[in-house]
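Undergrad: what's the 3D shape of this:
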Amino acid sequence: MAVEGGMKCVKYLVFFFNFLFWICGCALIGLGIYVLVQVHNPQVFKNASIFGPPIVIIAVGVVIFFISFFGCCGAAKENYCMVTTFAVLLGLIFLVEIAAAIAGYVYRNQVQNAFSDTITDGMKNYNSSTEAKKGIDDLQKSFQCCGANNFTDWKNYDPFKGTNDVPDSCCKTPSTNCGKNLTNIYTVGCVPQIENMLKTRIGIIAGVALGIAFFEILGIVFACCLMKGIRSGYEVM
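TA: Okay, the predicted model is just below:
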């Protein structure tokens, strides 16, 4: 009876942790969409590497969302194959998350360079492309920034080349020709501004990731215990 009670407890714990995984999957999907929306500007950011991290977050969230199905059904029906599938897939997801974290740290400078290069390309085409102009203007208004690194970058690009003028989208209070008044503009560039925004969110992302990793390890352990109980033929209902 002690073993039976223990297995029943493990069964409910597996079911409970799968509910938490379902919540974690939803949280990752929401977090990835939020980051993607923050940096989404197809007129400016045409480099696919910029969208890589949030897309990976969304993909992992979707996978965890569906993996929880196997865990819930396997625990409820005491199905050895489904619980095994759940444990294996969860282990693979855990390894993928570790690999993604390592890759993100190793290639963090490449992402920064991608931001800088795409914004600079948009500034180069500002005077010749309506699409680039709209993209840069929207970016500067959204992030309250001016230029790539700072507002002086606009001296190198038409139609502001050789002058102290900047686009009106750099103004704190936008109005026609307000870019000629440098006392009313944002001086911080868009690259450092976006980086600062992402850094302020990194604590939330790290916390969510650590919490999910902890629950994944516990989920794998409990799933293995339940697999052992089912395989041994114990009655857990």
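Undergrad: going forward, measure contacts and count neighbours with C-alpha atoms only.
TA: Will do.
Undergrad: Q140: what's it in contact with?
TA: Applying CA atoms under 8 Å, 6 or more residues apart in numbering to Q140 gives the contacts 146-147, 169-170, 190.
Undergrad: now for V37, how many residues are close by?
TA: 12 (other CA atoms under 10 Å).
Undergrad: same check on A132?
TA: A132 has 22 neighbouring residues, counting by other CA under 10 Å.
Undergrad: equivalent analysis for T120, please.
TA: T120: 21 surrounding residues under other CA under 10 Å.
Undergrad: in helices, which of the contacts of Q140 appear?
TA: Residues of the contacts of Q140 located in helices (DSSP state H): C190.
Undergrad: between the contacts of Q140, which sits nearest V221?
TA: C190 (45.6 Å; CA to CA).
Undergrad: just the helices from the chain, written as ranges.
TA: Along the chain, the stretches classed as helices by DSSP H are 2-39, 48-77, 80-106, 108-124, 130-143, 190-231.
Undergrad: can I get those helices in TSV including distance to T183?
TA: Shown next, in TSV, are the helices of the chain (distance: least, CA to CA, whole Å):
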stretch	distance to T183
helix 2-39	27
helix 48-77	32
helix 80-106	38
helix 108-124	22
helix 130-143	16
helix 190-231	18
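Undergrad: so for Y157, which of those sits nearest?
TA: helix 108-124 (5.9 Å).
Undergrad: want to put them side by side, so please do this one too:
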Amino acid sequence: MRRIVKVVLQITCQLLWLAGLVVGLSGLYLLLNYRHNRLFFRDIYIILPAVMAIASAVVLLISGSIGCWVSVRDSTCLQGVVGIKEGMNRAFVYLLIIIFCLEATAAALAYANIGKVHSELAPFQNIFKNYNGSSQDPDSNAVDSIQEELQCCGIQNYTDWQTTTWFNHRGNLSVPQSCCNSTFHTCHGTLDQTYMLYPQGCQVKLEDAIGFILHLIIYSTAAVAVVQIIGLVSVAQLMRQQPLQGYQILERNTIN
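TA: Predicted coordinates:
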């Protein structure tokens, strides 16, 4: 029975590592999205779920390592002399509790921000209207970068450019070169060849990307909670089957 519990604990720890990677990468992706497109966000609060997710990922990796140590090491002598293994068991349990608090906070923040993604991207329209095509202008650089990175054109679609000051001043019925689909090397952004332009708008694609990450954080929290319960039960079973041994008086012959 004890061997089965140890195997279950080892598998649980590997799942904790996997969950840590998923949660950490999702938080990192959200942070990178904010860093690259921060001009399009109204405030910084959207990254709070990412910060909590990365923090929980770090603790997940640490707890997975401790859990593996607990499941592999089985020295009763070491346990009886210094109680290291018992301490590691307790540390593993405490870390799981910390993970639960961090994950619950990240999930709550992610859930609260899902309904605010559209309003968080309120500066989108103003930045597109301020576009002047200059590589020295921060707004213009941000627009070109997001259109190339997300493979999109305009706010909702390419027709949004027809209402901008830049489009009216040019008078040549074309959109920025960054709207061109990279598969068409002859595209110059002219509206008589709209099939060469990216069909979807940038705000829609960015909202979908942010929403996907926020949902991933919420779903991963539920998965981690299940793994945590299994880990807690496994450690509790190991501690019950082999309690910490007390100090014993050694005989002289034993020492010799």
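Undergrad: can you pull the TM-score for these?
TA: TM-score for the superposed chains, counting by TM-score structural alignment, normalised by the length of structure 1: 0.75, backed by 228 aligned residues with a CA RMSD of 3.4 Å.
Undergrad: to N177 of structure 1, which of the helices of structure 1 lies closest?
TA: The closest of the helices of structure 1 to N177 of structure 1 is helix 130-143. By CA to CA, the value is 13.9 Å.
Undergrad: now the closest one: which residue numbers in structure 2?
TA: Using TM-score structural alignment, the residues of structure 2 aligned to helix 130-143 of structure 1 are 137-150.
Undergrad: quick one: the matching stretch to chain centroid distance?
TA: Taking CA atoms, centre = their mean, to the nearest Å, one finds stretch 137-150 of structure 2 lying 24 Å from the centre of the chain it belongs to.
Undergrad: can you name the two of the contacts of Q140 of structure 1 that sit furthest apart?
TA: Greatest spatial distance in those: S169 and C190, 12.1 Å, computed using CA to CA.
Undergrad: got any residues that touch both of these two?
TA: What both S169 of structure 1 and C190 touch, as defined by CA under 8 Å, 6+ apart, is the set 140, 146.
Undergrad: burial count for L173 of structure 2?
TA: By the criterion of other CA under 10 Å, L173 of structure 2 has 14 neighbours.
Undergrad: and what of T200 of structure 1?
TA: Neighbours of T200 of structure 1 under the rule other CA under 10 Å: 11.
Undergrad: what does T165 of structure 2 give?
TA: Here the count is done by other CA under 10 Å, and T165 of structure 2 has 14 residues near it.
Undergrad: list the contacts of the counterpart of it in structure 1.
TA: By TM-score structural alignment, T165 of structure 2 lines up with D158 in structure 1. Contact partners of D158 of structure 1, counting by CA under 8 Å, 6+ apart, are 124, 126-127.
Undergrad: kindly report the same for L226 of structure 1.
TA: Contacts for L226 of structure 1 (CA under 8 Å, 6+ apart) come out as 7, 10-11, 14, 75, 83.
Undergrad: swap the cut-off to 7 Å and go again
TA: L226 of structure 1 makes contact with 7, 10-11, according to CA atoms under 7 Å, 6 or more residues apart in numbering.
Undergrad: that one matches what in structure 2?
TA: L226 of structure 1 maps onto L238 in structure 2, by TM-score structural alignment.
Undergrad: tell me how far that match lies from Q79 of structure 2.
TA: Distance of L238 of structure 2 to Q79 of structure 2, given as CA to CA, to the nearest Å: 13 Å.
Undergrad: name all residues that make contact with the residue most central in space within structure 1.
TA: Geometric centre of structure 1, nearest residue: P54, 3.2 Å, by CA atoms, centre = their mean. By CA under 7 Å, 6+ apart, P54 of structure 1 lies in contact with 32-33, 35-36.
Undergrad: by neighbour count, which of those residues wins?
TA: Highest neighbour count within the contacts of P54 of structure 1: G32, with 23 neighbours (other CA under 10 Å).
Undergrad: burial of the spatially closest residue to D138 of structure 1 that is not a sequence neighbour, as a residue count?
TA: Excluding the flanking residues, the one nearest D138 of structure 1 by CA to CA, 6 or more residues apart in numbering is S169, at 7.6 Å. Counted by other CA under 10 Å, the residues lying close to S169 of structure 1 total 26.
Undergrad: need the contact list for the residue mapped onto S169 of structure 1 from structure 2.
TA: Matched to structure 2 by TM-score structural alignment, S169 of structure 1 sits across from S178. Taking CA under 7 Å, 6+ apart as the criterion, S178 of structure 2 is in contact with 144, 147-148.
Undergrad: how far away is S178 of structure 2 from T254 of structure 2?
TA: Distance from S178 of structure 2 to T254 of structure 2, counting by CA to CA: 81 Å.
Undergrad: name the nearest residue to the residue nearest to the centre of structure 1, sequence neighbours excluded.
TA: Of all residues beyond its chain neighbours, the one nearest P54 of structure 1 is G32 (4.5 Å), with distances taken as CA to CA, 6+ apart.
Undergrad: same thing with T76 of structure 2?
TA: Leaving out its chain neighbours, the residue that sits closest to T76 of structure 2 by CA to CA, 6+ apart is Q245, at 7.9 Å.
Undergrad: the one you found contacts G80, correct?
TA: Yes: Q245 of structure 2 lies in contact with G80 (CA atoms under 7 Å); the separation is 4.7 Å.
Undergrad: excluding its backbone neighbours, what's nearest Q151 of structure 2?
TA: Y198 (6.2 Å).
Undergrad: over to K161 of structure 1?
TA: Nearest residue to K161 of structure 1 in three dimensions, chain neighbours excluded: K155, at 4.5 Å (CA to CA, 6+ apart).
Undergrad: ok, so what distance separates the one you found from M123 of structure 1?
TA: Computed as CA to CA, the K155 of structure 1 to M123 of structure 1 distance reads 11 Å.
Undergrad: neighbour count for the two, which is higher?
TA: In this view K155 of structure 1 and M123 are compared by other CA under 10 Å, and M123 has more residues nearby, 25 against 16.
Undergrad: got the contact list for that one?
TA: Y157.
Undergrad: aligned to L18 of structure 2, what sits in structure 1?
TA: Aligned by TM-score structural alignment, L18 of structure 2 pairs with I23 of structure 1.
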